[in-house]
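In: A structural model of the following input is requested.
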Amino acid sequence: MKKPSPYLTFAGTIPFIACAIFITMGIDAIRILGTTAHVLSVYGLVIASFMAGAHWGNHLALADDNTWAIKIPIFSNIIALGLWLGFLSLSTVGFIRLLVVGFIGLLIIDYNLQQAQIISHVYFKVRKYVTVIVVLALIISAVQL
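Out: This next block holds a predicted model:
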């Protein structure tokens, strides 16, 4: 049986795409959930934090003498805490722009992890495509707000 992770990873883009479409159509709020921009911001923060947590998990399996055993927890914490502080302090558009930077930063980390053979080429390929989708949805949303 194939692992469901690639399918779930791509499915995770649906809220980003939906929010971008809603914002472009002028749908300012989603019933029960709140404003579309806030829903997008919170979902982006959750997913970016989840990705940083996945990096943290990768570092736990590395030998102490592997340079990535030190780099990964530092980079993942900087990104997660930076996004959290940005969520608390920036305007919605400013935070969505910061999410773009955060997701690109997470992808750069994954590229380096793939080069170091810590993550598989197949996993990185999925991450690359998903990041492109997410970043485009965030940029479209930020331009429309």
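In: CA atoms for contacts and neighbours, from now on please.
Out: OK.
In: Near residue 83, how many other residues are there?
Out: 24 (other CA atoms under 10 Å).
In: how close does it sit to residue 136?
Out: Plainly put, residue 83 is 18 Å away from residue 136 if you go by CA to CA, to the nearest Å.
In: Next: residue 40.
Out: 13 Å.
In: Same check on residue 129?
Out: In terms of CA to CA, residue 129 sits 11 Å off from residue 136.
In: Please identify which of those two sits among more neighbours.
Out: Neighbour comparison, residue 129 and residue 136: the larger count goes to residue 136, with 16 against 12 (by other CA under 10 Å).
In: For residue 84, identify the helix or strand it belongs to.
Out: Applying DSSP states H and E as the criterion places residue 84 in helix 68-89.
In: need the next SSE after that helix, C-terminal direction.
Out: Next along from helix 68-89, by DSSP H and E: helix 92-115.
In: Who are the packing partners of that next one?
Out: helix 36-60, helix 68-89, helix 121-144 (3 or more CA pairs under 8 Å, 6 or more residues apart in numbering; DSSP states H and E).
In: Ok, which of those helices comes nearest residue 20?
Out: helix 121-144 (4.9 Å; CA to CA).
In: Another for comparison:
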Amino acid sequence: MHKTTKYLGYAGLIPFVSMPILVMIGLVDAYLGYLHFVQYSAIILSFFGGIHWLDAIQNRRKDHQLFVSMLPSIVAWLSLMFLDGTMLLSVLSLSYIGILLYDKYVLALEKDILMDYTKMRMQLTTVVVLSHLFMAYN
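Out: Here you go, the predicted model:
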């Protein structure tokens, strides 16, 4: 993977890490911080369906992958619409873990790219889930 890909991936963690800290030290109101956090989380979760959309189209798959590519966006939107508090944070966290597992077993990337991608995604997802936990206890 290109260094730029990795830099952008890790830069995407900035809001996940900074918002709980800003709330904890009192620079951001807890409720507004929570709202900004879950909105950002939902947007980023939606992003992860895109790689499956591309993979399904590029590899001319007619199986479940094309349909599953829409799930992160739908789950994120429905979660924002109908959930709140720790339930919303929990569903978003579990969705990140679920799409990571799906990535690992379904994506048809070259083996070395898939290994690098999965390694990076595991690191990113770990930080994201921990940030959700931290936000739940703020």
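In: Now the residue most central in space within the second structure: closest residue in space, sequence neighbours ignored.
Out: Centroid-nearest residue in the second structure: residue 45, 3.7 Å away (criterion: CA atoms, centre = their mean). Leaving aside its chain neighbours, residue 45 of the second structure sits nearest to residue 72 (5.8 Å; criterion: CA to CA, 6 or more residues apart in numbering).
In: how much space between the aligned partner of residue 98 of the first structure in the second structure and residue 65 of the second structure?
Out: Mapped onto the second structure by TM-score structural alignment, residue 98 of the first structure lines up with residue 91. Here residue 91 of the second structure is placed at a distance of 21 Å from residue 65 of the second structure (CA to CA).
In: So which of those two has more stuff around it?
Out: Applying other CA under 10 Å to residue 91 of the second structure and residue 65 shows that residue 65 carries more neighbours, namely 20 against 16.
In: I'd say the more buried one and residue 57 touch.
Out: No. Assessed by CA atoms under 8 Å, residue 65 of the second structure is found out of contact with residue 57, at 9.5 Å.
In: Identify the spatial nearest neighbour of residue 86 of the second structure, chain neighbours not counted.
Out: residue 136 (5.6 Å).
In: One more: residue 44 of the first structure?
Out: residue 99 (6.8 Å).
In: tell me the contacts of the one you found?
Out: When contacts are counted by CA atoms under 8 Å, 6 or more residues apart in numbering, residue 99 of the first structure touches 44, 45, 48, 83, 138.
In: at 10 Å what do you get?
Out: 41, 44-45, 48, 79, 82-83, 86-87, 93, 105, 134-135, 138-139 (CA atoms under 10 Å, 6 or more residues apart in numbering).
In: Same question for residue 111 of the first structure.
Out: If you count contacts by CA under 10 Å, 6+ apart, then residue 111 of the first structure has 105, 117, 118, 119, 121, 124, 125, 127, 128 around it.
In: With residue 45 of the second structure as the reference, measure out to the match of residue 98 of the first structure.
Out: From residue 91 of the second structure to residue 45 of the second structure the distance is 11 Å (CA to CA).
In: hey, what's in contact with both of the two?
Out: 75, 76.
In: Residue 105 of the second structure matches what in the first structure?
Out: Using TM-score structural alignment, residue 105 of the second structure lines up with residue 112 in the first structure.
In: My understanding was that that match contacts residue 119; is that so?
Out: Yes. With contact defined as CA atoms under 10 Å, residue 112 of the first structure reaches residue 119; the gap is 9.1 Å.
In: For residue 77 of the second structure, give me its contacts.
Out: Neighbour list for residue 77 of the second structure: 39, 42, 43, 45, 46, 71, 83 [criterion: CA under 10 Å, 6+ apart].
In: pretty sure the second one contacts residue 71?
Out: No. Counting by CA under 10 Å, residue 42 of the second structure stays clear of residue 71, with 11.7 Å between them.
In: Please say which of those two ends up with more neighbours.
Out: residue 42 (25 against 18).
In: Tell me who's in contact with the equivalent of that one over in the first structure.
Out: With TM-score structural alignment as the criterion, the equivalent of residue 42 of the second structure in the first structure is residue 45. If a contact means CA under 10 Å, 6+ apart, then residue 45 of the first structure has 39, 51, 80, 83, 84, 86, 87, 95, 96, 99, 102 as its contacts.
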